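Asks: this one's sequence-less:
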C-alpha cells in the first residue's frame, strides 16, 4: 500500500523492515494488521494458520520504508513454524487481551522465546488489546505497565478495531526500528550520522504535521465563527 501522501519510489526507501506480531490465539493480532493494512476489521473470519505476511510501503513519521508484517498463529501446534521466523524480525509486538488474563500470564514465555531465538536484538514492544472493554478487564493497566518496565519494553494500549490507535502503535514500532539501522542496514557506515539524519527528518515531519493540524483547527474555528455571526456584522 502506498503512503497517503503518494507513491514512494523503491530507491527512496530506507529498507525492508520485518515486524512480527506475537501472542496467544484470538488476542486480535490479525484484526490489527487488517486494520493497519487497509482491510476492514470485520473481515477477520478465521484463525491464522502458521504465519501470514502483510506488506505495506508507507511513510512512517517522515521516513519512507517497506514494512513487512509477520502475523503469527497463537496455537501451540504452530510454535515450531513461528520460531523459524524469529531470525527475520527487526521489531516484535507482543500482544495480550485485557479481558483474558491467561494471554497476559503467557507473555513471559513468548518474550524469553523470541529473545533466545532471534539472531539479533530486535526492538520489542508490548500492546494490550481491547482497552475499550474497561468493565471486563482481567489485567490492569498498572500491572501491564509494571511488566513492561521490568523487561525494558515500551507499553501501549489499543483497540484492534480503532485504526488511529492501531496505526499509532505499529508506526511507533516501525519508527523505533528505522532509528536502529544496525537491524535492517548492517552495512551502513557512520551510523551515528545516519541516525541523526533520520531523527532530523522525523522532527521536521512532526513539526510540519503539527503545523497542518494547527492550521486546520484555525480554519475550522473561522468557519464556525462565520456561521454564527449575524448578517452584516462586519462593522
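Replies: Happy to help now that I have it. Quick caveat, the model's predicted, so the values are computed rather than measured.
Asks: please count neighbours and contacts with C-alpha atoms only from this point.
Replies: Fine.
Asks: how near is the closest residue to residue 106 other than its chain neighbours to residue 97?
Replies: Counting by CA to CA, 6 or more residues apart in numbering, residue 24 is the residue found nearest to residue 106 once chain neighbours are left out, at 7.8 Å. According to CA to CA, to the nearest Å, residue 24 and residue 97 sit 9 Å apart.
Asks: which neighbours do these two share?
Replies: residue 103 (CA atoms under 8 Å, 6 or more residues apart in numbering).
Asks: so which of these two has more stuff around it?
Replies: residue 97 (26 against 22; other CA atoms under 10 Å).
Asks: show me where this protein has its strands.
Replies: 16-22, 51-60, 63-72, 91-97, 123-129, 154-157 (DSSP state E).
Asks: just put those in JSON lines and tack on distance to residue 9.
Replies: Output for the strands of the chain, formatted as JSON lines (distance: least, CA to CA, whole Å):
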{"stretch": "strand 16-22", "distance to residue 9": "13"}
{"stretch": "strand 51-60", "distance to residue 9": "10"}
{"stretch": "strand 63-72", "distance to residue 9": "9"}
{"stretch": "strand 91-97", "distance to residue 9": "23"}
{"stretch": "strand 123-129", "distance to residue 9": "26"}
{"stretch": "strand 154-157", "distance to residue 9": "31"}
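Asks: second structure for comparison follows:
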C-alpha cells in the first residue's frame, strides 16, 4: 500500500497524533533554513544565529491520519546548549544536521548522539541530515561517509538542500512515517491488552495465597 504524505492547512478538526520534532547540530549547518523551507517554503542566504530555540507547527496528512508536527529549531552554539537541552525531552523525532562542506560539523555527530541519549532520548527516532548538498563543488564529506556513520549508529540518513528544496519534505515524510508506525503499534498493543483484560471466568482471588494462623 502506497502511503500519501501532504502538508495541509490548519483546521478546527483535531489531529489524530501530535509529534514533537527537534533540529540539532553544529552552528551554521542550516537548521533554521530546513525548518522554514519545510513550513514556509522560504530560504534566506543571510546567516542568522538562532538564540535559544525557534518553533513552528505544521500539520500533515498520512493516509487520512492528521498529524501535528511541533518542530523546534535549537541553537548550535555551545553557550546556548545548556538551555536547549531542556527541549530535547519528550521528543518523538530528532534531526541531527551537519554541513557536507564543513568537516567539523560532521565530527560533532558523535557528541550529539551521546548528548541525546544522556537526556533519555534513546527511544526517539533519529535521522542524520547532511545539508547543503547543492554545494557539490565545495563538498568535504562524501555521501557514503554519512551513510556509513548512520548505519553504524542504526539511524536514518538523508542529504538535503534547504536552498533548492532537495529532500526537505522527504526527510520530514520519512521520519514522521517511522514515528507514526511505532506509535500505531504501541496503541494497538495497548488496546489489545485493554480489550483482552482479565479472564472473565477466573475468580480474581483464585491466585492469591491464603494465610493460615493468626500471624
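Replies: Happy to help now that I have it. Keep in mind the model is a prediction, meaning the values are calculated, not measured.
Asks: and of the strands of structure 1, who's closest to residue 176 of structure 1?
Replies: Nearest to residue 176 of structure 1 among the strands of structure 1 is strand 123-129; the distance by CA to CA comes to 7.1 Å.
Asks: which part of structure 2 lines up with that closest one?
Replies: Under TM-score structural alignment, strand 123-129 of structure 1 corresponds to residues 125-131 of structure 2.
Asks: stretch 214-233 of structure 1 now?
Replies: Under TM-score structural alignment, there's no match for stretch 214-233 of structure 1.
Asks: go through that stretch and flag the buried ones.
Replies: By 16 or more other CA atoms under 10 Å, stretch 214-233 of structure 1 has no buried positions at all.
Asks: leaving out chain neighbours, which residue sits closest to the alignment partner in structure 1 of residue 91 of structure 2?
Replies: Residue correspondence to structure 1 (TM-score structural alignment): residue 91 of structure 2 is matched to residue 89. Closest residue to residue 89 of structure 1 apart from its sequence neighbours, by CA to CA, 6+ apart: residue 18 at 5.2 Å.
Asks: the one you found contacts residue 68, correct?
Replies: Yes - at 4.8 Å, residue 18 of structure 1 and residue 68 qualify as touching, with contact defined as CA atoms under 8 Å.
Asks: list the contacts for the spatially most central residue of structure 1?
Replies: By CA atoms, centre = their mean, structure 1 has its centre lying nearest to residue 170, at 0.7 Å. Contacts of residue 170 of structure 1 were listed using CA under 8 Å, 6+ apart, and they are residue 36.
Asks: for residue 52 of structure 2, see how far away the counterpart of it in structure 2 is.
Replies: Aligning on TM-score structural alignment places residue 170 of structure 1 opposite residue 172 in structure 2. Distance, residue 172 of structure 2 to residue 52 of structure 2, using CA to CA: 22 Å.
Asks: contacts only, for the counterpart of residue 113 of structure 2 in structure 1.
Replies: Aligned counterpart of residue 113 of structure 2 in structure 1: residue 111 (TM-score structural alignment). When contacts are counted by CA under 8 Å, 6+ apart, residue 111 of structure 1 touches residue 94.
Asks: swap the cut-off to 10 Å and go again
Replies: 22, 23, 92, 94, 124, 126, 151 (CA atoms under 10 Å, 6 or more residues apart in numbering).
Asks: and the match of residue 170 of structure 1, how far is that from residue 78 of structure 2?
Replies: Taking CA to CA, one finds residue 172 of structure 2 at 26 Å from residue 78 of structure 2.
Asks: where along structure 2 do the helices fall?
Replies: 31-40, 81-84, 103-107, 109-118, 143-152, 168-196 (DSSP state H).
Asks: which stretch among those helices is buried most, on average?
Replies: helix 31-40 (a mean of 22; mean count of other CA atoms under 10 Å).
Asks: mean shift between that one and structure 1?
Replies: Here the mean offset of helix 31-40 of structure 2 against structure 1 after fitting is 0.5 Å, by mean CA distance after the TM-score superposition for structure 1.
Asks: packing partners for that helix?
Replies: If contacts are counted by 3 or more CA pairs under 10 Å, 6 or more residues apart in numbering; DSSP states H and E, helix 31-40 of structure 2 sits against strand 17-25, strand 53-62, strand 65-74, strand 93-99, strand 125-131, helix 168-196.
Asks: equivalent range in structure 1 for that helix?
Replies: The aligned range for helix 31-40 of structure 2 is 29-38, by TM-score structural alignment.
Asks: and that stretch, how far out from the chain middle?
Replies: 10 Å (CA atoms, centre = their mean, to the nearest Å).
Asks: just stretch 45-54 of structure 2 next, same as before
Replies: Here stretch 45-54 of structure 2 is found 20 Å from its chain centre; the criterion is CA atoms, centre = their mean.
Asks: now do stretch 154-173 of structure 1
Replies: 6 Å.
Asks: next, the distance between the ends of it.
Replies: First-to-last residue span, stretch 154-173 of structure 1, CA to CA: 9 Å.
Asks: thinking again about what came up before, so which of the contacts of residue 111 of structure 1 wins on neighbours?
Replies: Compared across the contacts of residue 111 of structure 1, residue 23 has the highest neighbour count, 28 neighbours, by other CA under 10 Å.
Asks: give me the neighbour count for the residue nearest to it when sequence neighbours are not counted.
Replies: What sits nearest to residue 23 of structure 1 in space, not counting adjacent residues and going by CA to CA, 6+ apart, is residue 95, at 5.1 Å. The local packing of residue 95 of structure 1 (other CA under 10 Å) involves 25 other residues.
Asks: residue 139 of structure 1 contacts residue 128, correct?
Replies: Yes - proximity of residue 139 of structure 1 to residue 128 meets the contact threshold set by CA atoms under 10 Å, at 9.2 Å.
Asks: between the two, which one's more packed in?
Replies: Set residue 139 of structure 1 next to residue 128 and count neighbours by other CA under 10 Å: residue 128 wins out with 26 against 20.
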